[in-house]
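> sequence? don't have it. structure:
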């Protein structure tokens, strides 16, 4: 499962006798360190109130404000800003508090300058601001530290904050992190999705490119009974059966939160926590309870967040990265034929960049795995003789060659997972 998706499900870990404690549960652990019972104190449900959108918006703004104020207290606040809506929504609240706020953003070398959007948001809100460029190959200088921080429970190319961890440690205050707002405040599935489409939809969302082929190869190499795909489906079905919600969109959101948020997103929050204390307004129990009571139509398409931000014209006029070059007041125009001039210009820019030897960087792995230096570092971990005790050498060679010679996008995930497993084997197998 870990190989196919990039995260463990439920309480799984590398070990048979070690589990990850489930969130929103009360746990009993005996003197020998064995888990004896886990009792949930929160269950996802869908109990929409009969309220207007305007009332839902008022309740959302009031709740987000209360949670942010409660979480940060009187502390200085460190706010990672992106070109999206979650951190911008936090900025909308924080600008009216008395706390000093220092915002920062980062961007890939030769990638989209996301920090330009963040800088505008910070300026409108009156925050101090700094930006960081994520350099090529930064991972190899900190990969052993990252393995200790996240325990190899998530692959290594996503937590960009590792590249600037020393700088983050110098910032005074507590982090206010916007993780998971994009899932809570959007539809879980398109309207009209039938019940029998849930598992195929989740499989499509969970499986990374090359993930199914990689998991199948491991399954066969280790001589496991049955087949991986059937096992994968059975695990999803078992987890879904515990969610007593009839609405398909709400049910999928609950599944994603109990799996993705718990075992993928949360894992790398430990990197921020290695620098300073963290706060998470969208993880707050009050926010989860609120989501359970809001009609799906109000959550879909980020309606509440957009309406909130539209109350402040300067913030809403700043580009929305997911719909660039449009903003929160005209993003509906991001469709053919209206967006064709931007798409053509953007394509030409990327082609020109590539032609002069500076390819456009869009994905995390491109900074870490491409190029001679990165390749040497990668091979030093993948082809360490001791790693062959865990993963067969011919399987490693197969997926490394597919990545190098066939399709770097399709096979970057298996290579990244092999690297993660190699670090786990190096640091934790004993």
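Looks like it came in fine. Keep in mind it's a predicted model, so treat the numbers as computed, not measured.
> from here on, contacts and neighbour counts on C-alpha atoms
Fine.
> now do the SS call for the residue nearest the centre of the chain.
Centroid check for the chain by C-alpha atoms, centre = their mean gives residue 265 as the closest residue, at 4.8 Å. State at residue 265, reduced to three classes by DSSP: H, G, I helix; E, B strand; the rest coil: helix.
> now do it against residue 368, distance only.
Distance check for residue 265 against residue 368: by C-alpha to C-alpha, to the nearest Å, it reads 20 Å.
> try this one side by side with the last:
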């Protein structure tokens, strides 16, 4: 026997065998197709499961799961403290975690125009860490690195900027499949485009993943009165995902309907979370089932270059969150106050989600004050489109659009072996909808079919060996 203790927010998946048929879990794959991640302990196989977060697992010599005992449960136990006290506690904890995780090593900091990496930049600057920072932007997209560069300059960090090119995916597709084991669709992992450059850097990554979930509302104010299962579905099911999953469900002749199955699965998971406050409960749900099975998957790509650290993944940060009033967490209040307090000049740099405003005046980002910027921004996009430079917002636009990309895409989607799992007519239906009807709505479906094709081809090769 051996034991495995999993973190509250696992950085990587750990597997165990269970007594079940050695066959594809097609119901689990349907959920994967709808959401882009496997739910709870699901994998591609019925007899293999992922170990649950925040638990002590006992496995036998053959890696069969024998016992599972949770050591932490998400809760909402807000303390009667002032916002200033919460800010002071967050400051001390955040900087302590970052100091411990980096441990006097050189730090590689991916910077964005948001708040999570900005918070890390402020903390690393305050603790006098040696930092190499970088950022990237899509070709013909928003120049995100223009904000990141300003943050780096203010903190005195060396900075590199990269551009994510069109069509890079096809040269690295097999490599990323090997790294993330096809547990996430490939177009989210834009860091693969600069992996060789990242490998040339020195140090340990400090990654800001999950800060935006822990330090914000669990539920938007307009959704607070909705049923919890409705809120979750709205958050996790991608555009076109329900349609793809339903089509697969029917093709595989699975019992009942996919939508009812998914709702029942989600409701059972929600029922296990003993939290009354809706916002805190949804945050807990996302931390239990989204963070480890979606956000964490592509951390392995960073880890392929250098060791990784994640301050917001630290157990102490999760425990701290459970004790704070929701009003302190809503709308990024704590992170904003931290940055303002520690480095006011960084706080005055534009916040990408609220552009052209910064952390002191983002409240003005509403009509009519923001209309001049929005009109100007729209005109610039339209003019670029007229000269053949359409504005790029998403990675799939660079990887799927255009003749060369389309040829590569079709070679995977209309693969004879893959079409024994997912029929050619079903693939053609979603491919044609992507090409001719609504690329935005059906991009997720096409990306999931691509992922399944690569995974199935690799599994077939393993069986042949």
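Sure thing, it's come through. What you are looking at is a predicted structure, and each value in this text was computed from that prediction instead of being measured.
> can you pull out the strands in the stretch 301-430 of the first structure?
Counting by DSSP state E, counting those that start in this stretch, one finds no strands in the stretch 301-430 of the first structure.
> let me fix that, I meant to ask about the stretch 151-300 of the first structure.
174-176, 278-279.
> okay if I get these as a markdown table plus distance to residue 198 of the first structure and mean neighbour count?
Shown next, in a markdown table, are the strands of the stretch 151-300 of the first structure (distance: least, C-alpha to C-alpha, whole Å; neighbours: other C-alpha atoms under 10 Å):
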| stretch | distance to residue 198 of the first structure | mean neighbour count |
| --- | --- | --- |
| strand 174-176 | 33 | 25 |
| strand 278-279 | 32 | 20 |
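> got JSON lines for those, with distance to residue 269 of the first structure too?
Formatted as JSON lines, those follow (distance: least, C-alpha to C-alpha, whole Å):
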{"stretch": "strand 174-176", "distance to residue 269 of the first structure": "10"}
{"stretch": "strand 278-279", "distance to residue 269 of the first structure": "8"}
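> which of the residues in the longest helix that the second structure contains are buried?
Secondary structure of the second structure per DSSP state H: the longest helix is helix 439-464. For helix 439-464 of the second structure, a neighbour-count test (16 or more other C-alpha atoms under 10 Å) marks 439, 442-458 as buried.
> same question for stretch 216-236 of the first structure.
216, 217, 218, 228, 232, 236.
> thinking again about what came up before, between the strands of the stretch 151-300 of the first structure, which one is closest to residue 11 of the first structure.
Among those, strand 278-279 comes nearest to residue 11 of the first structure, with 22.9 Å by C-alpha to C-alpha.
> in the second structure, what stretch matches the closest one?
Using TM-score structural alignment, strand 278-279 of the first structure lines up with residues 308-309 of the second structure.
> relative to the second structure, what is the average displacement of stretch 409-426 of the first structure?
With mean C-alpha distance after the TM-score superposition for the first structure, stretch 409-426 of the first structure departs from the second structure by a mean of 0.4 Å once superposed.
> which residue numbers in the second structure go with that stretch?
Counting by TM-score structural alignment, stretch 409-426 of the first structure corresponds to 440-457 in the second structure.
> so which residues make contact with the matching stretch?
33-34, 36, 174, 177, 181-182, 184-187, 238-241, 244, 396, 409, 412-413, 415, 417-418, 427, 430-431, 433-434 (C-alpha atoms under 8 Å, 6 or more residues apart in numbering).
> same question for stretch 378-393 of the second structure.
With contacts defined as C-alpha under 8 Å, 6+ apart, stretch 378-393 of the second structure is touched by 138, 139, 140, 141, 142, 398.
> isn't the second one up against residue 164?
Meaning residue 139 of the second structure. Yes. Using C-alpha atoms under 8 Å, residue 139 of the second structure is in contact with residue 164, at 5.8 Å.
> do you have the helices of the stretch 51-200 of the second structure handy? List them.
Assigned by DSSP state H, counting those that start in this stretch, the helices in the stretch 51-200 of the second structure fall at 83-102, 116-126, 144-155, 169-180, 195-200.
> right, and those helices - which one's nearest residue 217 of the second structure?
Nearest of these to residue 217 of the second structure, taken as C-alpha to C-alpha: helix 116-126 at 14.9 Å.
> so the closest one versus helix 83-102, what angle?
Helix 116-126 of the second structure and helix 83-102 are oriented at 80 degrees to each other (axes from the mean of the first three to the mean of the last three C-alpha atoms, to 10 degrees).
> against the first structure, where does helix 116-126 of the second structure fall?
Using TM-score structural alignment, helix 116-126 of the second structure lines up with residues 86-96 of the first structure.
> got a list of contacts for the matching stretch?
For stretch 86-96 of the first structure, the surrounding residues in contact (C-alpha under 8 Å, 6+ apart) are 64-65, 68, 79-82, 101, 121-122, 125-127, 176-179, 181-182, 305, 308-309, 315.
> now the residues you listed: which count as buried?
Buried members of the contacts of stretch 86-96 of the first structure, counted by 16+ other C-alpha under 10 Å: 64-65, 68, 79-82, 101, 121-122, 125, 127, 176-179, 181-182, 305, 308-309, 315.
> perfect, I'm done here.
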